[in-house]
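Asker: pasting the structure only:
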């Protein structure tokens, strides 16, 4: 009897394996179920040494996300579909996405053109960095005691808005606020415009092309939130390939310590805050550099559950100017 030992499983699956080929054929012939595709993707990603910093933290999560997204299945509902047989045209589509992720080192978000912060979905493409701000969790928690009542915030600014994600979250958490969102990149503002429209917030969020505060005149805010470029030159040199697909101007902070833009924010913010206003800025791993640059300022460092302090808060009266 020449049958292959795994033929007995074929009844479970109408897709049928074609065993007449030699062993060099396309993986598409053997990867039949969602489970097969996820296993294959996880192995490929690990083998290629991919870097995960844009949503997933490891290969398996990324594999699940890309397979489910490409098959138009609900992202939070894997189990019922694990053993579903996938027709070959859909399998080809999944394998094409996996190949681009592995060979081009494209962040998954650029392949799917979406990124998630909690339950919020945003359109993204290579004109903006992939949303991944720690400010998201801090916004969820609220900025007490500095902001006692979210309803009292009437004006908020998202500085360096990129895809517009934090501006949209500000509008959500501060329902009475008019929100301004600034970016220097007209390309980024196009993406932000699309996201603001997707959330129906055109009347609430105003998009402004500006180099930090330059276009603002005398506008003042109760809250200025910023996830600016802050990556140091050494870190820029060593960035994993995945990050090189993102706009460099959204990452490189300028100057030897990466803090050129952060300096401009700290120097200019007082003028644009109300007397009780606060400035909240994300600076990644640069806490020591920040404290060295402003030895006389007592920064409040906000930490969330998962990360060390990457975000500082200053009251208007602590700022220069």
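Answerer: The structure has been received and is ready for your questions. Predicted model only: the values in this text are computed from it and were never measured.
Asker: For the rest of this, base every contact and every neighbour count on C-alpha atoms.
Answerer: Fine.
Asker: Now do the same contact list for residue 221.
Answerer: By CA atoms under 8 Å, 6 or more residues apart in numbering, the contact set of residue 221 is 154, 155, 156, 157, 272, 273, 274, 277.
Asker: Now, of these, which are buried?
Answerer: Listed as buried from those are 155, 156, 157, 272, 273, 274, 277; burial here means 16 or more other CA atoms under 10 Å.
Asker: which of those sit farthest apart?
Answerer: Distance extremes for the buried ones among the contacts of residue 221: the farthest pair is 157 and 274 at 12.0 Å, using CA to CA.
Asker: Now do the strands in this protein.
Answerer: Taking DSSP state E as the test, the strands found in the chain are 114-117, 120-123, 155-159, 178-183, 205-209, 221-226, 273-282, 300-302, 311-315.
Asker: okay if I get the ones you listed as JSON lines plus distance to residue 244?
Answerer: As requested, the strands of the chain are exported to JSON lines (distance: least, CA to CA, whole Å):
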{"stretch": "strand 114-117", "distance to residue 244": "17"}
{"stretch": "strand 120-123", "distance to residue 244": "19"}
{"stretch": "strand 155-159", "distance to residue 244": "22"}
{"stretch": "strand 178-183", "distance to residue 244": "20"}
{"stretch": "strand 205-209", "distance to residue 244": "24"}
{"stretch": "strand 221-226", "distance to residue 244": "22"}
{"stretch": "strand 273-282", "distance to residue 244": "20"}
{"stretch": "strand 300-302", "distance to residue 244": "29"}
{"stretch": "strand 311-315", "distance to residue 244": "24"}
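Asker: Pasting the second one now:
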């Protein structure tokens, strides 16, 4: 944005409402892709503007007419430029994401939280989980959002967060500390179950890499800003999931539950494992490609 253009904008735009409207218009004009916590230009602009003026989570409607100072206007316009020119998800600009109505720190070392598994956590994994689990594993944890949300939902449970990425685990440990859950939630560097030898769980939840090679190549730029290790998983998207299905029963207690998101790779998974009685979850708030299996179903297949 040229200097004279920015100076003119700062003179003409005064309120939070003004900047939200302007941002939404710019995002639509730039044909941005929305899929990391928002699905439209207006909500994306709200997120960026409120974060830039340190009002994230503020919902009083009167704030829309609040006037911005010159430094605040500059920060807002900088965030707009970054979102448009670099095509990175808004959460990486704000360093903040919401999952299960909880706040999480995020940056480019982890995927932006957005899994439909949030709906299952809120429901306590009912009706598939008959009693509260004592031991929970969030496999491929990234930011730690799934496991930390499970720790809130099951306040007596011990929760393990595991990931192959040391960088991702730094983010997860920050979120464990931010939520003051260090006594019940532990992070482990592990390639699948390699770093969890001897441990068994009542509930294993995983949002692993599951994007096939074709979809990965066609993804919008916003997805390419995320760590590829958290997205791609071979030609059919199932390289990781195959290993998981082969080993999970050995790390589940009797009656234990495996919950895994495989997204668009669900069809290929069903074709590859006709003997497995997958239960596919239907979500009220949207989302697809999440299956549930019990330990007994896995062991008997």
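Answerer: Cool, the structure landed. Keep in mind that this is a model prediction, so the values were computed, not measured.
Asker: returning to what we had before: looking at the second structure, which of the contacts of residue 221 of the first structure still make contact?
Answerer: On the basis of both residues aligned by TM-score structural alignment, their matches' CA atoms under 8 Å, what survives of the contacts of residue 221 of the first structure in the second structure is 154, 155, 156, 157, 272, 273, 274, 277.
Asker: rewinding a little: please identify the one among the contacts of residue 221 of the first structure that lies nearest to residue 252 of the first structure.
Answerer: Checking these one by one against residue 252 of the first structure (CA to CA), the nearest turns out to be residue 157, at 21.5 Å.
Asker: which one is the aligned residue in the first structure for residue 92 of the second structure nearest to, not counting chain neighbours?
Answerer: Here residue 92 of the second structure is matched to residue 110 in the first structure, going by TM-score structural alignment. In space, and not counting its chain neighbours, residue 110 of the first structure is closest to residue 125: 5.3 Å by CA to CA, 6 or more residues apart in numbering.
Asker: Now which residue in the second structure aligns to the one you found?
Answerer: So residue 125 of the first structure corresponds to residue 107, using TM-score structural alignment.
Asker: residues touching its match, list them.
Answerer: Here residue 107 of the second structure is in contact with 91, 92, 95, 171 (CA under 8 Å, 6+ apart).
Asker: give the contact list for the aligned residue in the first structure for the last one.
Answerer: With the correspondence set by TM-score structural alignment, residue 171 of the second structure lines up against residue 191 in the first structure. For residue 191 of the first structure, the contact set (CA under 8 Å, 6+ apart) comprises 123, 124, 125, 127, 128, 162, 163, 164.
Asker: could you redo the last one with a cut-off of 7 Å?
Answerer: When contacts are counted by CA atoms under 7 Å, 6 or more residues apart in numbering, residue 191 of the first structure is found next to 124, 163.
Asker: Same check on residue 259 of the first structure?
Answerer: Contact partners of residue 259 of the first structure, counting by CA under 7 Å, 6+ apart, are 230, 253.
Asker: Show me what it aligns to in the second structure.
Answerer: Residue pairing (TM-score structural alignment): residue 259 of the first structure is matched to residue 238 of the second structure.
Asker: how close does residue 140 of the second structure sit to residue 229 of the second structure?
Answerer: 10 Å (CA to CA, to the nearest Å).
Asker: For the two, work out which one has more neighbours and name it.
Answerer: residue 140 (26 against 14; other CA atoms under 10 Å).
Asker: Skip the chain neighbours and tell me the closest residue to the more buried one.
Answerer: Per CA to CA, 6+ apart, closest to residue 140 of the second structure is residue 163, 4.6 Å.
Asker: okay but that neighbour is in contact with residue 186, surely?
Answerer: No: contact criterion CA atoms under 7 Å: residue 163 of the second structure and residue 186 do not qualify, at 11.5 Å.
Asker: which one of these two has more residues nearby?
Answerer: residue 163 (26 against 18).
Asker: Give me the nearest residue to the residue most central in space within the first structure, chain neighbours excluded.
Answerer: The residue lying closest to the centre of the first structure (CA atoms, centre = their mean) is residue 131, at 2.2 Å. In this structure, residue 131 of the first structure finds its nearest non-sequential neighbour in residue 115, 6.5 Å apart by CA to CA, 6+ apart.
Asker: quick one: contacts for the aligned residue in the second structure for residue 317 of the first structure?
Answerer: In the second structure, the residue paired with residue 317 of the first structure according to TM-score structural alignment is residue 296. Residues in contact with residue 296 of the second structure (CA under 7 Å, 6+ apart): none are found.
Asker: Please report how far residue 296 of the second structure lies from residue 139 of the second structure.
Answerer: Taking CA to CA, one finds residue 296 of the second structure at 20 Å from residue 139 of the second structure.
Asker: What are the buried residues along stretch 204-221 of the second structure?
Answerer: 204, 205, 206, 207, 208, 209, 210, 211, 212, 216.
Asker: Repeat that for stretch 254-267 of the first structure.
Answerer: 254, 257, 258, 259, 260, 261, 262, 265, 266.
Asker: Pull the contacting residues for the nearest residue to the third one once chain neighbours are set aside.
Answerer: Pointing back at residue 258 of the first structure there. Counting by CA to CA, 6+ apart, residue 232 is the residue found nearest to residue 258 of the first structure once chain neighbours are left out, at 4.1 Å. By CA under 7 Å, 6+ apart, the contact set of residue 232 of the first structure is 252, 253, 256, 257, 258.
Asker: now those in TSV, with distance to residue 149 of the first structure?
Answerer: Converted to TSV, the contacts of residue 232 of the first structure look like this (distance: CA to CA, whole Å):
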residue	distance to residue 149 of the first structure
252	35
253	33
256	40
257	36
258	34
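Asker: among those residues, which recur in the second structure?
Answerer: Checked against the second structure using both residues aligned by TM-score structural alignment, their matches' CA atoms under 7 Å, these keep these contacts: 252, 253, 256, 257, 258.
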